[in-house]
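# Could you look at this predicted model? Sequence included:
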Amino acid sequence: MIAVTSMEADAPSSAEISKAFAEGRADSLAQAYQRWSNLVFTLALRALGNRADAEDVTQQVFVSAWRGRANFDPDSGQLGAWLTGITRHRIADRMTARSRELRNSEAAARLAEQRPTTVLDDLTIDRVLIADELEQIDDPRRTILKLAFYEDRTHPQIAEQLDLPLGTVKSHIRRGLLHLRDRLKEVTGDETSR
């Protein structure tokens, strides 16, 4: 016979955690994390083969689950199964991002092979100027612009990821682009770039 510790006896059941999670009780998020984070992390690590990516996916899964808890119905399934479904989506998102990063790296390598390294064309200079000016912008605007233009995120995806209203994201992007345009005019002295 296996002795049950008092902590195990006091731990809520999966069904109790699922019900509390659906009701939006804050302590249920910690309980869900304690119960299923190892499963989520293991699935992500096996699929991605990278500990840092698996940790990021695990965090994203629980943040997404909490934000989308209104879509979870404990009567139609277990919270662990629902979290597993979210995990599969986040793993797919990460693999897509990896593919995009690989394509970008390969394209950059091909360009580097095609061009002499000592020649800087206008496009390269513009990219360096934009990257430098982007670093001068305060957050969250800088982060929003990077997500939009370096990671190809849509406005709704950025709003969800940063937990900001969609209108705020759009406003930051517009103002950030206007700021960059004005700064580039000052730096390059070009009055025609409108």
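Now that the structure is in, tell me what you want to look at.
# make it CA atoms for all contacts and neighbour counts henceforth
Noted.
# got the buried residues for the longest helix that the chain contains?
Ranked by residue count under DSSP state H, the longest helix found in the chain is helix 79-114. Judged by neighbour count (16 or more other C-alpha atoms under 10 Å), helix 79-114 contains these buried residues: 79-80, 82-84, 86-88, 90-91, 94.
# ok, now stretch 170-182?
Within stretch 170-182, the residues scored as buried using 16+ other C-alpha under 10 Å are 170, 172-173, 176, 180-181.
# Okay, and the closest residue to residue 166 other than its chain neighbours sits in which element?
Computed as C-alpha to C-alpha, 6 or more residues apart in numbering, the closest residue to residue 166 that is not its neighbour in sequence is residue 159, at 5.3 Å. In this assignment (DSSP states H and E), residue 159 forms part of helix 155-162.
# Comparison target below:
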Amino acid sequence: MSPQHGTARPSPAAESLTDEEVARGLVAGDEGCLAAAYQRWSALVHALARRSLGDVKEAEDVTQQVFLGVWRGRRGFCPERGTMGGWIVGITRRRIADALSARTRRLHVVAAAGASLAPADPGARSPEAVLDRVLVLHELARLPAPQQRVLRLTYYEDLTQTQIARRTGWPLGTVKSHARRGLHQLRRRLADDEQSDHYT
């Protein structure tokens, strides 16, 4: 059993192990000991995450990340430094801190995007409009630099492709190619994001 494949029940033998024996088995790569560790400490991990984050879904995500981290980092556990439970709580605190930092970054990005929207645009400050703009800006930033430049000049400075060719010094055919490829990439990625939302 590994975390990405779901949580299996520990074997009766693993259930009867001491915490120290579970730790030794886990470090050795025994998946039954990972299942035993999950059974013993997942409720604590979830409770800590839920109390800190105030969100059940985020707490579930953190719990999964913690035990994925336990499995991947199992060789880093040193019994001389403390108990397995204490080690897992330490991982939990780091994952909670990561989740809080990610939440803060998202809020800052949304606030910045909202501040940059034109006030005259009807409905521009609705949460949906702000998030749409954030998503487009995020995907635009992932494009190769020439495609980014062409699309930014097109949509943010309202330049024609001929004007872009003059400003950049690129042949008109090159500008058209960057625009076409950039738009294709944006549409595909935004469609992928929208499709993935249906499964989350």
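Now that the structure is in, tell me what you want to look at. Values in this document were obtained by computation on a predicted structure and should not be read as measured data.
# With both chains overlaid, what TM-score comes out?
Structural agreement between the two chains, given as a TM-score (TM-score structural alignment, normalised by the length of the first structure), stands at 0.58; 136 aligned residues with a C-alpha RMSD of 3.5 Å.
# show me what contacts the closest residue to residue 182 of the second structure other than its chain neighbours?
Nearest-residue entry for residue 182 of the second structure: residue 147, 5.2 Å, with adjacent residues in sequence omitted and distances by C-alpha to C-alpha, 6+ apart. Contacts of residue 147 of the second structure were listed using C-alpha atoms under 8 Å, 6 or more residues apart in numbering, and they are 178-179, 181-182.
# Equivalent analysis for residue 29 of the first structure, please.
By C-alpha under 8 Å, 6+ apart, the contact set of residue 29 of the first structure is 21, 62, 66.
# Out of these, list just those in helices.
Restricting the contacts of residue 29 of the first structure to those inside helices, with DSSP H as the criterion, leaves 21, 62, 66.
# Now render those residues as a markdown table, adding distance to residue 115 of the first structure and neighbour count.
Shown next, in a markdown table, are those (distance: C-alpha to C-alpha, whole Å; neighbours: other C-alpha atoms under 10 Å):
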| residue | distance to residue 115 of the first structure | neighbour count |
| --- | --- | --- |
| 21 | 56 | 25 |
| 62 | 45 | 21 |
| 66 | 49 | 19 |
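# Nearest to residue 114 of the first structure among those residues?
The closest of these to residue 114 of the first structure turns out to be residue 62 (C-alpha to C-alpha; 44.6 Å).
# Counterpart of that closest one over in the second structure?
Under the alignment by TM-score structural alignment, residue 62 of the first structure pairs with residue 67 in the second structure.
# circling back: show me the buried residues of stretch 170-182 of the first structure that map onto helices.
Using DSSP H, the members of those that fall within helices are 170, 172-173, 176, 180-181.
# helix/strand/coil for residue 74 of the first structure?
Going by DSSP: H, G, I helix; E, B strand; the rest coil, the secondary structure assigned to residue 74 of the first structure is coil.
# does it really touch residue 19, like I thought?
Yes - when contacts are counted by C-alpha atoms under 8 Å, residue 74 of the first structure is listed as touching residue 19 (5.9 Å).
# how much space between the residue nearest the centre of the first structure and residue 33 of the first structure?
When C-alpha atoms, centre = their mean is applied to the first structure, the residue found nearest the centroid is residue 161 (5.7 Å). Here residue 161 of the first structure is placed at a distance of 19 Å from residue 33 of the first structure (C-alpha to C-alpha, to the nearest Å).
# Likewise for residue 132 of the first structure?
If you go by C-alpha to C-alpha, the gap between residue 132 of the first structure and residue 33 of the first structure works out to 39 Å.
# Also residue 68 of the first structure?
In this structure, residue 68 of the first structure and residue 33 of the first structure are separated by 15 Å, where distance is defined by C-alpha to C-alpha.
# pretty sure the residue nearest to residue 166 of the first structure is in contact with residue 169, am I right?
Yes - using C-alpha under 8 Å, residue 159 of the first structure makes contact with residue 169 at a distance of 6.1 Å.
# So between those two, which is more surrounded?
Set side by side, residue 159 of the first structure and residue 169 show unequal neighbour counts under other C-alpha atoms under 10 Å, the larger going to residue 169 at 24 against 18.
# From what I see, the more buried one and residue 161 are in contact.
No - counting by C-alpha under 8 Å, no contact exists between residue 169 of the first structure and residue 161, whose distance comes to 10.8 Å.
# overlap in contacts of these two?
Once C-alpha under 8 Å, 6+ apart is applied, it turns out that residue 169 of the first structure and residue 161 contact no residue in common.
# rewinding a little: and the residue nearest to residue 182 of the second structure? What does it align with in the first structure?
For residue 147 of the second structure, the aligned position in the first structure is residue 181, judged by TM-score structural alignment.
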